[in-house]
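Asker: got a structure for you, letters missing:
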């Protein structure tokens, strides 16, 4: 029987369960994918607490965890072109991806390059695509300096590498234990904590041209003071209202297959290393999610689904 890891109501980890799931059937514009890997992201546990993306639909409960997967097309829905049974693909599922099977809308599904492992491909649709959208939104010239808060997490790791690929200098804020990790991405590390602005100024005496925030709260407030042009402040860690109050904006997500193709090319070229640091089988999805929810993840955590 196919399995899925779900939350049965809104709340904490006590709402989670591994359950049997009927094999879904693809609707128009969808493909059914046999999941081989599912990326784990902070948004996954936040959705369990009741968080909903602005403008996004309410989830039906029980709801399957997960917002990015890679796998093999098993069945094609009506009005689908460009995909065939047996194709290796990755993308954003309709309703969860910690499962044996997932439905993917073709609008946000891309063909997986043969050189890209399923575990790496499964990290791209949320973290890497968010990072790519944000870097494109900032539109910085080569040689500019970008401050990334939360540089040790999934989006931050991708953003630092993509910015580096575009010849943008990166200052990355992360905990002291992630110093070597952040510096391995080509970024200048600044430890998180009190005195952030002062330490950033010391690390980048030429000034900061833009901020890509992934933390929100006091960190975002302090980072904003470093900018002369607040339109160069974007966040995926705070609300639109908070961003606008500081003169910035939320990351504008494209959510297209074209973006997935672009980040896959960067990964295949070696300019974007997915940096999967740990994998878990589906029956240990709770451990995978706790690793991210407790803030201990370095790089990307991935759930592997057995054939």
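Answerer: All right, it came through fine. All of these numbers come straight from a predicted model, not from anything done at the bench.
Asker: Could you use CA atoms for every contact and neighbour count after this?
Answerer: Noted.
Asker: List of residues touching stretch 282-292?
Answerer: Identification of contacts with stretch 282-292 by CA atoms under 8 Å, 6 or more residues apart in numbering yields 5, 16, 18, 40-42, 44-45, 98-99, 279-280, 297, 301-306.
Asker: and here's the other structure:
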């Protein structure tokens, strides 16, 4: 049996519980790994809460966690490029979760973990860093142009600012008033979020910005959109309805091994720090998820089985 943390019904934190499950077996296209670390993300509690619709009862129990790193124990059929004993990271396979001792990864959305990258750091790359890379690169900015990252202090935003820096793109990070030191440490110009955020930006850049990568949506997106004349350079990872209404579009995700290898390489080369600030044992999975859900987490939160 393997220990896991998940839920048997949609709801608030009170529905989450520890589970004892049979060890999983890889199907075609999957890797069975001994989990060394699992990233904690907002999508975890949103799925538990039923924010994207109620979970099919036949899927219960559900193990929390969308991404993990570990060591390959078994390779499923039709998988190329991986062997037993490899250190890897990636997206959990459908029906699997990361908050556990052993899980299944989708091989096509997994990559080798460079030896210079810790398991804890690798466990945070599949969701946040890969999303950041997809967003920044699809905007097609040249060196010297300006990118505004709206909601820049969480995992995707922190990675986006660093990727922009590596591409010599001038970045502006919009975040809460206490996030200035973090944003500026990443080489970006800090703007404190408020209804006058556009005026604050125009004091620095009277002509506005060349692109906006939104991670907030709603009113926060509307407030900054006026800084951009070319709405084809407006993307959001948070609010498809509002960004479409404003003339922009939703981020286009790659979700493949290539991007995972790129972001892992950036970490290995010291160009990207995923800011893992809170590492918790599996026994504290509830507290780890709560830190993200209530917004008290600074940097990325990671769960380790041992």
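Answerer: Good, I have the coordinates. From a predicted model like this one, the values you see are computed outputs, not experimental measurements.
Asker: before we move on, the earlier item: I'd like to know which of the contacts of stretch 282-292 of structure 1 are buried.
Answerer: 5, 16, 18, 40-42, 44-45, 98-99, 279-280, 297, 301-305 (16 or more other CA atoms under 10 Å).
Asker: about what we covered before: now, which of the contacts of stretch 282-292 of structure 1 lie within helices?
Answerer: 42, 44-45 (DSSP state H).
Asker: so which of these comes closest to residue 226 of structure 1?
Answerer: residue 42 (26.7 Å; CA to CA).
Asker: who touches that closest one in this structure?
Answerer: Here residue 42 of structure 1 is in contact with 292-293 (CA under 8 Å, 6+ apart).
Asker: Which ones among the contacts of stretch 282-292 of structure 1 map onto strands?
Answerer: 5, 16, 18, 40, 279-280, 301-304 (DSSP state E).
Asker: Same list, those, but as TSV with distance to residue 213 of structure 1 please.
Answerer: Listed next are those as TSV, based on distance: CA to CA, whole Å:
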residue	distance to residue 213 of structure 1
5	30
16	30
18	34
40	20
279	27
280	28
301	21
302	23
303	26
304	29
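Asker: would you list every one of the helices in the stretch 1-150 of structure 1?
Answerer: Secondary structure of the stretch 1-150 of structure 1 (DSSP state H, counting those that start in this stretch): helices located at 42-48, 118-121, 129-138.
Asker: so what does the longest one touch, helix or strand wise?
Answerer: The elements that helix 129-138 of structure 1 packs onto, with contact taken as 3 or more CA pairs under 8 Å, 6 or more residues apart in numbering; DSSP states H and E, are helix 154-165, helix 257-269.
Asker: which one of those helices is the most hemmed in?
Answerer: helix 154-165 (a mean of 26; mean count of other CA atoms under 10 Å).
Asker: That one vs structure 2, mean deviation?
Answerer: Superposed on structure 2, helix 154-165 of structure 1 shows a mean distance to its aligned partners of 0.4 Å (mean CA distance after the TM-score superposition for structure 1).
Asker: now the angle from that helix to helix 257-269?
Answerer: Using axes from the mean of the first three to the mean of the last three CA atoms, to 10 degrees, the inter-axis angle of helix 154-165 of structure 1 relative to helix 257-269 is 70 degrees.
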